[in-house]
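Enquirer: sequence first, predicted model second:
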Amino acid sequence: MNPPPAPETPPAPQGDAPPFRMRLDSLGAERTVITVPFRRGPLLWMVVLSWPLTPVAFAAAIYLRVIGIESQLPMIVLGPLPMVAVFSTVLLVLKVGLSYDLRQRQLSGLNGPIKWRFGDRIEYSIYRGRLELIRANGKRRGLTQNSWALDQDSWTEFVNVYLSHQNEWKRADDNAAAPAAPPNRAGSLIEVGIRWRFFTWILVAGLVYAGLNYLFWLDTTENYSPYGPMAIIAVGCFLFGTVPLVLRPVLTYEDGRVSVKTFGRAREFPSKGYERLEYSVYWGCLFEVRADGKRRRVVRGWARDQESWKVFVDRFMEDRSSE
């Protein structure tokens, strides 16, 4: 008995070509490798601005110490610049964030071909707008997430091709779990809360950083400022975790209507000036769209309870396809 195909990518499709159009290469031939490059424009601006400002930050901090002003404000404001400069430079040098070989069905990221273990599989999640590695025990790990740094036309092309192959893979092998089924009763209410455990852990991390910052300040009051980078991290984590837990926005979907309830007050979408709602499988987000095509993000999938979010996305896309 022959061994099953490698689990990391779908097997090659049989029969007709997939129902989408591939972009052609410079010679007019259909490409065999899809590449998702980084956006050079924004990255070049980041390089041009961050590298010259990096020595300015250090010079300002040294100058203030020389004249007797113990202030960490320049380092707090300009301190991230070296990391931004290095990060943007590395992405410019690498050029490509993701590639997909259509003949070998091989995915490659920043570190080369994506590796796996027997029993694993790689799937694109329309609920999170990202490529995921799924372990045999069902645990998921994000591999590549759509972001501002990626070329959106190339990302859209990759997602269309990979989803087509992924669907054929599921039909051929019948080895992947079906997506979350929407409620059977038409018009039933769907409520989607937040990932409260995730935000609780962020809040706890902020409290831990605040406690450590206070202890360091007690031990070294003369040489340690309580308003340094650790305080910034503590405040950021505290706010990032506290705001969703306090507001607890709940998305509701019933009879084709979407609303977000906060503190008992519900806001319906699309809001004034927007004519329809769209779900983007490329971003994993719900958008409201103007008549001229401009979009505004309404809900992000990563911040929502994943089980109920999947139910909502399946029902929303099913309702829209039947209209």
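Expert: Happy to help now that I have it. Numbers count the residues shown, from 1 in each chain.
Enquirer: alpha carbons only for contacts and neighbour counts from here, please
Expert: Fine.
Enquirer: now the strands for the stretch 1-150 of the chain?
Expert: Along the stretch 1-150 of the chain, the stretches classed as strands by DSSP state E, counting those that start in this stretch are 33-37, 96-101, 106-109, 112-113, 121-125, 130-134, 140-145.
Enquirer: turn these into TSV, including distance to residue 81 and mean neighbour count.
Expert: Formatted as TSV, these follow (distance: least, Cα to Cα, whole Å; neighbours: other Cα atoms under 10 Å):
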stretch	distance to residue 81	mean neighbour count
strand 33-37	23	20
strand 96-101	22	20
strand 106-109	26	18
strand 112-113	28	12
strand 121-125	33	21
strand 130-134	28	20
strand 140-145	23	16
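Enquirer: export those to CSV and tack on distance to residue 45?
Expert: Converted to CSV, these look like this (distance: least, Cα to Cα, whole Å):
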stretch, distance to residue 45
strand 33-37, 17
strand 96-101, 18
strand 106-109, 24
strand 112-113, 27
strand 121-125, 31
strand 130-134, 26
strand 140-145, 22
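Enquirer: okay, pairing it with this:
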Amino acid sequence: LPTRVRILAPARLRARLAWSLTPLTVPAAPPAPPVPRRTPATARAPEPAAEDTALRTPPPHPEGARPPRIAADRMPTHVAIIMDGNGRWAEQRGLPRSAGHRAGNVAAREMVYGALEIGLRHLTLYAFSTENWQRDTEEIAAVLEATRRELDEGPVRDLDVRQRWSGNPGKLPEELVRSLLREERRTRARTGLTLTVCLNYGGRDEITRTAAALARAARAGDVDPDLIGEDDFARHLPHPDMPDVDLLWRTGDEQRTSNFLPWQATYAELYFTPGHWPDADRRDLWQAITAYGRRRRRHGAAPLVSPRKPAVPTRPE
């Protein structure tokens, strides 16, 4: 693997540079004659073949752990996770950083299993940020290749999981973008967990592109600039149906949100843990959700507290 990465990384980086200078179009499968006019919709990805409707259930935890019972009014709808500490986990064990990212993919599967078992509706994972391009080229190539392999061969493909991604496709390898689009289309009818993987994602970049889309809508006369509200902005986000984040969890002993979902996570409960991401499993997700259920969310409102009765002074005997 190190030899393969060392040989392929420079070529992938050159391809990435060429890709960033070219508008993104993913060629569709050749249509039967007569050839229809190509549209942006057909250029995104070929229509997938019909999938097997027999979906698997998540494998049980190796130690037989079962999810806790969470009251419906204490259950978050959307959990977002910053999967931090892969490289440090590997370095502490004398391994290349790429080994940490492979172990991190196993932990990500565990979170999907745990989310399905506890009944979570939305799970969003921060896999690669717009700032991560500053890292070593071999590490970047390893992260992106591991993500593509997980999409093409990973066990999540056969679960009741609707997969989609969020981020800027501009710098991503074409092969990875094709895999992302294919899985989005193949799983779009699934009704279980919605799993969003953030790749080449930056919160400020998302807000900037959304503002540009809203400006184009205003120029076209679709919205009145003087009457634009939060709902108008939300409708122009890449995933307008994504609910607000209820719980934002970060591993790796860091306590910041790092440009992750700033619009959606405005009122998220923050949860930080010291362990590195590859050491986490579904039990850690259940623990985070349990901790969330003990919090009182007010969204700026005053807490509902019964008025205290004044203390009655006691007469000394």
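Expert: Sure, I can see it. Just so we're clear, the structure is a prediction, and the values are computed from it rather than from any experiment.
Enquirer: please work out the TM-score for the two chains.
Expert: The TM-score (TM-score structural alignment, normalised by the length of the second structure) is 0.24; 135 aligned residues with a Cα RMSD of 6.9 Å.
Enquirer: which one of the strands of the stretch 1-150 of the first structure lies closest to residue 312 of the first structure?
Expert: strand 121-125 (14.2 Å; Cα to Cα).
Enquirer: by contact count, what packs against that closest one?
Expert: Counting contacts by 3 or more Cα pairs under 8 Å, 6 or more residues apart in numbering; DSSP states H and E, strand 121-125 of the first structure packs against strand 130-134, helix 152-173.
Enquirer: re earlier: which stretch among the strands of the stretch 1-150 of the first structure comes nearest residue 157 of the first structure?
Expert: strand 33-37 (7.9 Å).
Enquirer: residue 173 of the first structure: which of the strands of the stretch 1-150 of the first structure is closest?
Expert: Proximity to residue 173 of the first structure (Cα to Cα) singles out strand 121-125 among the strands of the stretch 1-150 of the first structure, at 12.3 Å.
Enquirer: got the angle for the helix or strand containing residue 313 of the first structure vs strand 121-125?
Expert: In the assignment (DSSP states H and E), residue 313 of the first structure maps to helix 306-321. Interaxial angle, helix 306-321 of the first structure versus strand 121-125 (axes from the mean of the first three to the mean of the last three Cα atoms, to 10 degrees): 60 degrees.
Enquirer: list the buried residues in helix 306-321 of the first structure.
Expert: Judged by neighbour count (16 or more other Cα atoms under 10 Å), helix 306-321 of the first structure contains these buried residues: 306, 308-316.
Enquirer: also stretch 89-98 of the first structure?
Expert: 89, 91-92, 95-98.
Enquirer: any idea which helix or strand comes after the helix ranked longest in the second structure?
Expert: Assignment by DSSP state H gives helix 97-118 as the longest helix of the second structure. Next helix or strand after helix 97-118 of the second structure toward the C-terminus (DSSP H and E): strand 122-129.
Enquirer: tell me who's in contact with residue 202 of the first structure.
Expert: 237-238, 240-241 (Cα atoms under 8 Å, 6 or more residues apart in numbering).
Enquirer: whoops, residue 317 of the first structure was the one
Expert: With Cα under 8 Å, 6+ apart, residue 317 of the first structure has these contacts: residue 279.
Enquirer: ok so, going back, and of the strands of the stretch 1-150 of the first structure, who's closest to residue 59 of the first structure?
Expert: strand 96-101 (34.6 Å).
Enquirer: all strands for the stretch 101-250 of the second structure, in order.
Expert: Assigned by DSSP E, counting those that start in this stretch, the stretch 101-250 of the second structure shows strands spanning 122-129, 161-166, 193-201, 247-250.
Enquirer: switch the ones you listed over to CSV; also include mean neighbour count.
Expert: Shown next, in CSV, are those (neighbours: other Cα atoms under 10 Å):
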stretch, mean neighbour count
strand 122-129, 22
strand 161-166, 22
strand 193-201, 22
strand 247-250, 24
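Enquirer: tabulate those (JSON lines), appending distance to residue 143 of the second structure.
Expert: Listed next are the strands of the stretch 101-250 of the second structure as JSON lines, based on distance: least, Cα to Cα, whole Å:
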{"stretch": "strand 122-129", "distance to residue 143 of the second structure": "8"}
{"stretch": "strand 161-166", "distance to residue 143 of the second structure": "15"}
{"stretch": "strand 193-201", "distance to residue 143 of the second structure": "10"}
{"stretch": "strand 247-250", "distance to residue 143 of the second structure": "19"}
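Enquirer: can you say which of those strands is nearest to residue 207 of the second structure?
Expert: Closest to residue 207 of the second structure of the strands of the stretch 101-250 of the second structure, according to Cα to Cα: strand 193-201, at 11.0 Å.
Enquirer: helices or strands up against that closest one?
Expert: helix 97-118, strand 122-129, strand 161-166.
Enquirer: could I get those as JSON lines with distance to residue 90 of the second structure?
Expert: Shown next, in JSON lines, are those (distance: least, Cα to Cα, whole Å):
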{"stretch": "helix 97-118", "distance to residue 90 of the second structure": "5"}
{"stretch": "strand 122-129", "distance to residue 90 of the second structure": "17"}
{"stretch": "strand 161-166", "distance to residue 90 of the second structure": "26"}
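Enquirer: closest to residue 250 of the second structure out of those?
Expert: With Cα to Cα as the measure, strand 122-129 is the member of those nearest residue 250 of the second structure (9.7 Å).
Enquirer: what is that closest one packed up against?
Expert: Using 3+ Cα pairs under 8 Å, 6+ apart: strand 122-129 of the second structure touches strand 78-82, strand 193-201.
Enquirer: for residue 205 of the first structure, give me its contacts.
Expert: 234, 237-238.
Enquirer: who are the contact partners of residue 201 of the first structure?
Expert: residue 241.
Enquirer: could you tell me which of the contacts of residue 205 of the first structure belong to helices?
Expert: Going by DSSP H, the helices hold 234, 237-238 from the contacts of residue 205 of the first structure.
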